[in-house]
Structure formats: C-alpha cells, structure tokens
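Asker: Return atomic coordinates for the entry below.
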Amino acid sequence: MFRDTSMDYYTPDEVRELWNRNRSFSDEELLEMDEVEFRARVRERSHHTLEIQVYQAAYRNKKLSSKQADYTKRLLRIWKERGLSEELPEYRYASFLIDAAEKLVNGDPVDLSPYKPTPVTEQMEKDFFTILKERRSVREFTDEEVPDEIIDKILDAGLWAAHGCNVQSIRYVVVREKNEPGLFKGSDVPGGPVHLVICQDMRCYRANCFTPVRNQLLDAGAAGQNIVLAAHATGLEGVWLTFPNQGFCDRLREKFQLPDYIRLVTYVDVGYGDQTPHPPLRGSVKDAVLGRF
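Answerer: Have a look, this model is predicted:
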C-alpha cells in the first residue's frame, strides 16, 4: 500500500495494518529480502521497537519488558544468517540497544555519558550562527579544483541530517562539470564546477511504507540544508537548485543508468565562490510567529 501524494494520510486502522505487516515477515522472507530493504528494516524496527523504549526506561525509570529486545535480536540473528558484516553501523547500533535493554531489565544502570554531546561554548554558538547567516546562494565560481576529500566531508554532513524513522534513504550522484560539460544545461543559473545530486533509495521506505511522501521529501531537504551549510563551513560556496522538468531528470537517469527505485529529488552546485552577494534580508521573528500559546 503506497500513496504517491504528500497530502494523503492513512487512517488509524490502515496504520495498524501496515505496522503489523512490518512485523509479520517470516524468517524465510527476511533471508530472501533485498539487502537494502532488509538493512533499512533493521534500522527502522530497532528504532520503533527498542531505541525509543530503552531511552524512556533509562531516563524516566520506566519498566522495560523482558521481551522488548526480542524482535531486534531476531533481526540480528537473520543478519548473521545472511552473512552480513557485523561491522556495519546498523548492526553495531542494534547490538548496543540490545545490550542496554538487557542491563535495564536486570536492574543495572546504562551509562550513556560517553555519548553526551560536546558542551557548546559561547564561541561555538557564535561560529554556528555566523555560518548559518553568512551562507549565500552563490552562482559564480572560480576554476579552482575542489578536492574529493572536501566533497566527501560535505556529503557526510548530508548523511548526518535528521531522517525520519532512521531508514536512511539518502544517496548521491557527484558530477564534475568538466567531465560532463552541458549535462546540467537547462537550469536557470550558470552551472557550478561540482553538481551534488541528492537522491533517495525508495527501497528503504518499504521498511516504513506509510511514511507520507511529504515526509520523505523532508528527509532529502534536511540533507540538502546540511550540505549547503557544510559547503560554506569548508570554504566553498554553493547554490541549491531544482530540476526544471521531468526531461532533465530523465536525462540524468539515462546517463548514469539509475534504476527506478532511485528518486532524484534536488541538487546543489558547489565550488570556490567568485562573487559576494548582499545578504537577502529577512523579516523579524516577531512577524513570522503566528501565535504564542
């Protein structure tokens, strides 16, 4: 069941049906499942059936069922039977959650202090808002080559964006203009030296198939926001762009032989900026807030 519209919502009964379906796969079905979908299910199920409950128990002294980790344990058993690496991030995180759940069930404390974020200093706060407010949409670039390591750092920032239910759908196509001149012709701005195409692997959403399309697109939008901020933080500039028509997407899909389950959402051009735009002034918070209750 899938509705290709961002405005549709499922009824409570439909949600329950889909939720139960997520948990009703046999071992055989899980063993034969596409690897991308299976790994997404491990992430999503660990999140919904264990992660939330573990943190509630750890921080709110709520009793944790002795069976709370059973489903995640089953998924990791299937993981091993499939021969997947135990060094992959979802396996390692699910294992951490199982270990934490077992400690809580036994009445033992779970030490989460090693994962506490670095305290934000006054200088860190100032630097963050400087990056946030001094980032510009830059449409002219120098010919200076952008190193791959900087591109990878920026793409990594996109992967660390918030993502609904932790299904982690974000994928990229990186295109240097010098290698594919004119491929992005048709945009309303001059092409940058590096095009970062933000895609989504739709197989991941089979793990949570009642996610509204608007939420799926917000997942890509969150990645895009991290990317433009990271570009500025690493000394590059960029501009967030959109595909003007379906033909543009079809041209990229054909060129890079992208399968149907890869959705092209948006792209960001980055490079070393060759202009300094005036800040596009914003309205006040007072005018933006519709009410405080």
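Asker: Could you use CA atoms for every contact and neighbour count after this?
Answerer: Fine.
Asker: Could I get the full set of strands for this protein?
Answerer: Listed from the start of the chain, the chain has strands (DSSP state E) covering 170-176, 194-201, 237-241, 262-271.
Asker: For the longest one, report the contacting residues that lie outside it.
Answerer: This means strand 262-271. Residues from elsewhere that reach strand 262-271 (CA atoms under 8 Å, 6 or more residues apart in numbering): 141-142, 144-146, 191-202, 217, 220, 224, 227-228, 231, 236-243, 249.
Asker: Just give me how far that strand sits from the chain centre.
Answerer: In terms of CA atoms, centre = their mean, to the nearest Å, the centre of strand 262-271 is found 14 Å from the chain centre.
Asker: now the third one
Answerer: Averaged C-alpha coordinates place strand 237-241 at 19 Å from its chain's average position (CA atoms, centre = their mean).
Asker: counting contacts, what elements does that strand pack onto?
Answerer: helix 213-233, strand 262-271 (3 or more CA pairs under 8 Å, 6 or more residues apart in numbering; DSSP states H and E).
Asker: here's the other one to compare against:
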Amino acid sequence: MKAERRMTMSDKINFAAEFNKSKEELLAMDEVEFRARFRERCHHTLEIQLYSAAYRGKPLNPKQTKTTELFMEVWQERGMPETLPEYVFASRLLSFAQKLVRGETLDLSPYEVSPLSPSELSGFERTVYERRSVREWSARKVPDDIIEKVLKAGLWAAHACNLQSIRYLVMREEHCPGLFRGSDIPGGPLHVVVLQDMRVYKANPVMPESNQLLDAGAAGQNLVLAAHAYGLGACWLTFTSEEMKQRIRDYVNLPEYMRMTTYVDMGYPDQSPYPPQRISVDEAVYYWK
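Answerer: Just a heads-up that it's a prediction; the model follows:
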C-alpha cells in the first residue's frame, strides 16, 4: 500500500487558500458548495471550540465567531431563506458563543441526551440484532410516509465535517420494471439508491476518499436499520457493473456530480431468514487494555 505523503509548506499555503475564502468568492460561489462550506466552517471554526470552552468553564475568544458571522452576512446578501437548517443551526451556535465571549455560563442541560429506558433499549437491541437481509417481498405497497421516515434516518447518520453529501434516488419497481436488472437477487418493490453530491466535498478538498465512502456507508446502515424498525425487509446491494449504473443514470438523467455509491432494496418481507450468526466480541477484539 502506498504511504500517504506528508503535507509540505506549499500544501499548507494551499490549505489556507482553500478554506479561507473571501466574501467576494463566497458571493459568487455555487449555492450547493456555499452551503456545504457554511456547514463545514461553522463546525470547524465555532462549534468544536464553543463546546470545548463551555465544558471547561472558559470564555471564548471573540475572534472565534468571525468566520460564522461572515458566512451569515453572505447568506443574507445572497437572499437565501433564513429558515434553512444551516442558518438556524449557526444562529443558535452564535448566540451560545456570544454568551461565552461575555464570560457568562452557558447552560446546555436542555440538550442533554437521556439514557434509553429498559423498554427503549429492548427495542433498540431488537432492531440491531434481528435485522437481516431479505430477498423476497410481498406485493404490499410501502406507503410514502414510511419511505420518508426511512430516508430521514439515513440523513441523520454521522457525516464527516457535517458536509451532508447524501442524496437519494427513490424508485418503485412498478414504475421502472427491469431497470435494476443485473443484481443477484430478484429485486425489491422499492429501490433506494444512495447518492453523494460531490460538489459538497469542495468544502473540504483534503478529505480522503475513504471518508467520503464512510459517509455513504453510515447512511446505508441507518437505512437498513430504520427499514427493519418500520416493519420492512431490506437488502443492502452493490451495482454489479458500470453498465448497470449508467443505465440507471441515463434513465433519470442524473448529473455527473452525483456519485452512485450503493443502493438498498426494500419492501414488506415475504420470507423470514434464519439470522446469520456472528463471531463473538472476544474473537473480534484484537487489543483491549
């Protein structure tokens, strides 16, 4: 395996140029990239430092808010809705930061996550341990509201730098018969293709491709778990050929900047497979001290 090259001084200069965009550059930027940069910069220049200061009982350096304030100013000048999630989130973080800058104590107790109750834990464990790949489905149609809940779970998966690259193709087999042919299974009544809008990764050009693929993997895991929790059966699949991917891409006229990473077939199950057994934790742990 080729060793990763160490960052040189010239790399560091380019690094700064990539992340510290001027107001003029931000105003002229494609909206998708701008929103991704807003999320990434807010995360790396304010959110992390804010919580570090809050939980250590220290004031926040006033300069720490400058980047987020610049993005919010540009956001307003671009005339973008202030109800979009990035702006709402940044506004709340900025209000927290201003308290810390003034030396006030920040009360984050309303956002504390409570441990799951025994009954909730039982439901969680059932979802994790009873989930299995299903390859036969009934003709029962999956309602749109259930599909939306499953898709939302995928969007709430962990994502590097809060870039939020995940997008979807949602296609019912009855509306595109045979389009997904080539898989080693008959194919489910509902196909959910996990896409990645590669434009958002311009916001962090030094991110390894492996991290990008992990973003899609995390979303895929949430999809199959959510499908199981809502009574569906799902099978996480891969595209068997470039021809298959191109056929689907051409069918929906998918832009080149959308990467087709993986897909999940799902529907109401018409089989109950015996759960595959897993190796023990003892066997899996290489080192624990």
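Asker: what about the corresponding residue of structure 2 for residue 161 of structure 1, neighbour count?
Answerer: Correspondence of residue 161 of structure 1 to structure 2, assessed by TM-score structural alignment: residue 157. When counting by other CA atoms under 10 Å, one arrives at 19 neighbours for residue 157 of structure 2.
Asker: Surely residue 157 of structure 2 touches residue 218?
Answerer: Yes - taking CA atoms under 8 Å as the contact criterion, residue 157 of structure 2 and residue 218 are neighbours in contact, 5.6 Å apart.
Asker: what's the neighbour count on the counterpart of residue 19 of structure 1 in structure 2?
Answerer: Residue pairing (TM-score structural alignment): residue 19 of structure 1 is matched to residue 15 of structure 2. Summarising burial for residue 15 of structure 2: neighbours were counted as other CA under 10 Å, giving 15.
Asker: related to what we said a few turns ago, which residue, other than its chain neighbours, is closest to the match of residue 161 of structure 1?
Answerer: Setting aside the residues directly before and after it, residue 157 of structure 2 is nearest to residue 219 in space (CA to CA, 6 or more residues apart in numbering), at 5.2 Å.
Asker: can you tell me which residues contact residue 155 of structure 2?
Answerer: Residue 155 of structure 2 makes contact with 164, 166, 219 under the criterion CA under 8 Å, 6+ apart.
Asker: which position in structure 1 aligns with the last one?
Answerer: What it means is residue 219 of structure 2. Under the alignment (TM-score structural alignment), residue 219 of structure 2 maps onto residue 223 of structure 1.
Asker: One more: residue 35 of structure 2?
Answerer: With the correspondence set by TM-score structural alignment, residue 35 of structure 2 lines up against residue 39 in structure 1.
Asker: how much space between the nearest residue to its match once chain neighbours are set aside and residue 51 of structure 1?
Answerer: In space, and not counting its chain neighbours, residue 39 of structure 1 is closest to residue 90: 7.3 Å by CA to CA, 6+ apart. Separation of residue 90 of structure 1 from residue 51 of structure 1 (CA to CA, to the nearest Å): 12 Å.
Asker: Compare these two (neighbour count), which wins?
Answerer: A side-by-side neighbour count of residue 90 of structure 1 and residue 51, using other CA under 10 Å, places residue 51 first with 22 against 19.
Asker: Need the counterpart of the more buried one in structure 2.
Answerer: That one, residue 51 of structure 1, aligns with residue 47 by TM-score structural alignment.
Asker: give me the number of residues near residue 163 of structure 1?
Answerer: For residue 163 of structure 1, the neighbour count with other CA under 10 Å is 19.
Asker: Next one: it from residue 44 of structure 1, what distance?
Answerer: Looking at residue 163 of structure 1 against residue 44 of structure 1, where the rule is CA to CA, the gap reads 11 Å.
Asker: give me every residue that touches the residue nearest the centre of structure 1.
Answerer: Centrality entry for structure 1: nearest residue to the mean C-alpha point is residue 163, 4.2 Å, by CA atoms, centre = their mean. Neighbour list for residue 163 of structure 1: 219, 222 [criterion: CA under 8 Å, 6+ apart].
Asker: Tell me the spacing between it and residue 200 of structure 1.
Answerer: Relative to residue 200 of structure 1, residue 163 of structure 1 is positioned 12 Å away (criterion: CA to CA).
Asker: any shared contact partners between these two?
Answerer: Here residue 163 of structure 1 and residue 200 have no joint contacts, going by CA under 8 Å, 6+ apart.
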